[in-house]
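> Pasting a predicted model and its sequence here:
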Amino acid sequence: MSLPLAGKVALITGGSKGIGAQAALRLARDGAKVVVNYSSDSKAADDIVNQIGGGNALAVKANAANVTEIEGLVKQTVAKFGKIDILIPNAGILPMKTLEQTTEQDFDNTFGLNVKGPYFLVQKAVPFMNPGGRIILVSTTLTGLSPITPNYLLYVSTKGSIEQMARVMAKDLASKGINVNAVAPGPTGTDLFLKGKPDAIIEKLAAASPYNRLGKPDEIADTMAFLSGNDSRWITGQTLRINGGAV
């Protein structure tokens, strides 16, 4: 029995930790060759590559907010594996900034990595993608959460952009046979999410789900794997909320 992603090539930014790392491992288990992009932690990226197996994975350092480095990342992927079938612009930052607290540099940094990076990564990758290609953007359940606190303003502003990108890029790329969707995780136990949050806040966020726990990175990766395969061929332009019933 052949693996569902046998012969496919996946490029994942922010692929050395958290959801990105779990997505890399899951897609590899399904048969894909994987390029793991990272920004600074080469050891974590190399560990993911070693788990997959060097012949089927490649770690590439690049700033996923810089268009020149994004283009280089795409070129290295194609040089190694010849094409791109699955693109997951996962790299992002989660600043906790109210309107009053936000500086121009905060705004530029956050939109640069969370919005500009995915936008231009898709632009640079599409010429190397064939019909049947999959693009999976990453949003957040917070875009639809009523009791959200003001310090998420800057972050959710970028993720609202991501959801609109998924909706309209799907129309733009349908003629090329490429599906575009977004996943919107709820509270998930990643280092990025947990950083700086007191236990009381984490417990409150966990209680938002009827399962009374945070999501796990591999649970988000499972949905990414589904969207990467043929079973999702009639899903495009959608944002899938993966939050254990929190919203």
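Noted; the coordinates are in hand.
> C-alpha only now, for contacts and for neighbours.
Will do.
> Can you check which helix is longest in this structure?
Assignment by DSSP state H gives helix 153-173 as the longest helix of the chain.
> Next up, a structure to set beside the first:
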Amino acid sequence: MPTRTDTADRVALVTGGSGGIGKAVVQRLAREGYAVGVHYAGNKATAEALAEEITAAGGKALAVGGDVADETAMAAAFDAVESAFGGLDAVVHTAGVMKLKPIAELDLDELDAMHRTNIRGTFVVNQQAARRLRPGGALVNFSTSVMGLQFPGYGAYVASKGAVEALTLVLARELRGRDVTVNAIAPGPTATPLFLDGKDQETVDRLAAQSPLERLGTPEDIAELAAFLAGPAGHWVNGQTIRDNGGIV
């Protein structure tokens, strides 16, 4: 089967698509003509509103829910997108959680909850994507630039994202012969609710100043790279983790 090259007939599923980076990715792909599955875990109304906004503008979108770590729920979400739009060409897995405490102080229940979403959830989504993506397709996972920055307090979070990077590399090789790429984006400090939660203005300003570009990233900055990797233009990039952080590391 030939590689699909026209983004106007491509279908994408964006996990965590109801807010933050995920929402920006949904909007960016919709502008390119993708039919988009807008996945949510808890923000059903927000996801449905985003899907309705895209549809009202002449695009195609569908809100689908489910815990990313629940294989039955995610199989149903993938099924719904394929049934509505006829197949699947891109999966952008932005869904994740972050708990920040020094390693010596983190409650192990918080560790387990974060790793359930970030590790098991990534495995479940990647497994579904590996089974379903059409030739010419792409899977984009999300890691973090803190892998290189090594901020104190991020130990458990970075451990979960280290697993994501390893899974990305292995799956890219396992899909040899399928004409499907697997990559990961590792954002730096980005102005999303997930990043800003619990940080005072002094901390935010200090982190923003670390980039040579002297600002925080925006969800739209990250969405540009996600759209590139998800589409035909980025199809020669495979098995990579790209630090998308304005030059911090």
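That came in fine, so what should we check first? Note that the structure is predicted; figures quoted are calculated from it, not measured.
> Check the mean deviation of the helix or strand following the longest helix of structure 1 from structure 2.
Downstream of helix 153-173 of structure 1, the first helix or strand assigned by DSSP states H and E is strand 179-185. When structure 2 is overlaid, strand 179-185 of structure 1 sits 0.3 Å from its aligned residues on average, using mean CA distance after the TM-score superposition for structure 1.
> what residues does the helix or strand following strand 179-185 of structure 1 touch?
Downstream of strand 179-185 of structure 1, the next assigned helix or strand under DSSP H and E is helix 191-194. With CA atoms under 8 Å, 6 or more residues apart in numbering as the test, helix 191-194 of structure 1 has contacts from 18, 93-94, 187, 202.
> What residues does the counterpart of Leu29 of structure 2 in structure 1 make contact with?
Leu29 of structure 2 maps onto Leu27 in structure 1, with residues paired by TM-score structural alignment. Taking CA under 8 Å, 6+ apart as the criterion, Leu27 of structure 1 is in contact with 5, 10, 33-34, 225.
> Show me those that map onto helices.
Those of the contacts of Leu27 of structure 1 lying in helices (DSSP H): Ala225.
> got JSON lines for the contacts of Leu27 of structure 1, with distance to Ala45 of structure 1 and neighbour count too?
Output for the contacts of Leu27 of structure 1, formatted as JSON lines (distance: CA to CA, whole Å; neighbours: other CA atoms under 10 Å):
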{"residue": "Leu5", "distance to Ala45 of structure 1": "21", "neighbour count": "21"}
{"residue": "Ala10", "distance to Ala45 of structure 1": "15", "neighbour count": "27"}
{"residue": "Lys33", "distance to Ala45 of structure 1": "15", "neighbour count": "29"}
{"residue": "Val34", "distance to Ala45 of structure 1": "11", "neighbour count": "31"}
{"residue": "Ala225", "distance to Ala45 of structure 1": "20", "neighbour count": "21"}
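> by how many degrees do the helix or strand that contains Ala24 of structure 2 and strand 181-187 diverge?
Element membership of Ala24 of structure 2 [criterion: DSSP H and E] is helix 20-31. Relative orientation of helix 20-31 of structure 2 versus strand 181-187 (axes from the mean of the first three to the mean of the last three CA atoms, to 10 degrees): 130 degrees.
> and helix 20-31 of structure 2, how far from structure 1 on average?
Using mean CA distance after the TM-score superposition for structure 1, the mean distance for helix 20-31 of structure 2 is 0.4 Å.
> Return the distance of the residue positioned nearest the centre of structure 1 relative to Asn212 of structure 1.
Centroid-nearest residue in structure 1, with CA atoms, centre = their mean: Asn90, separated by 2.4 Å. Distance of Asn90 of structure 1 to Asn212 of structure 1, given as CA to CA, to the nearest Å: 26 Å.
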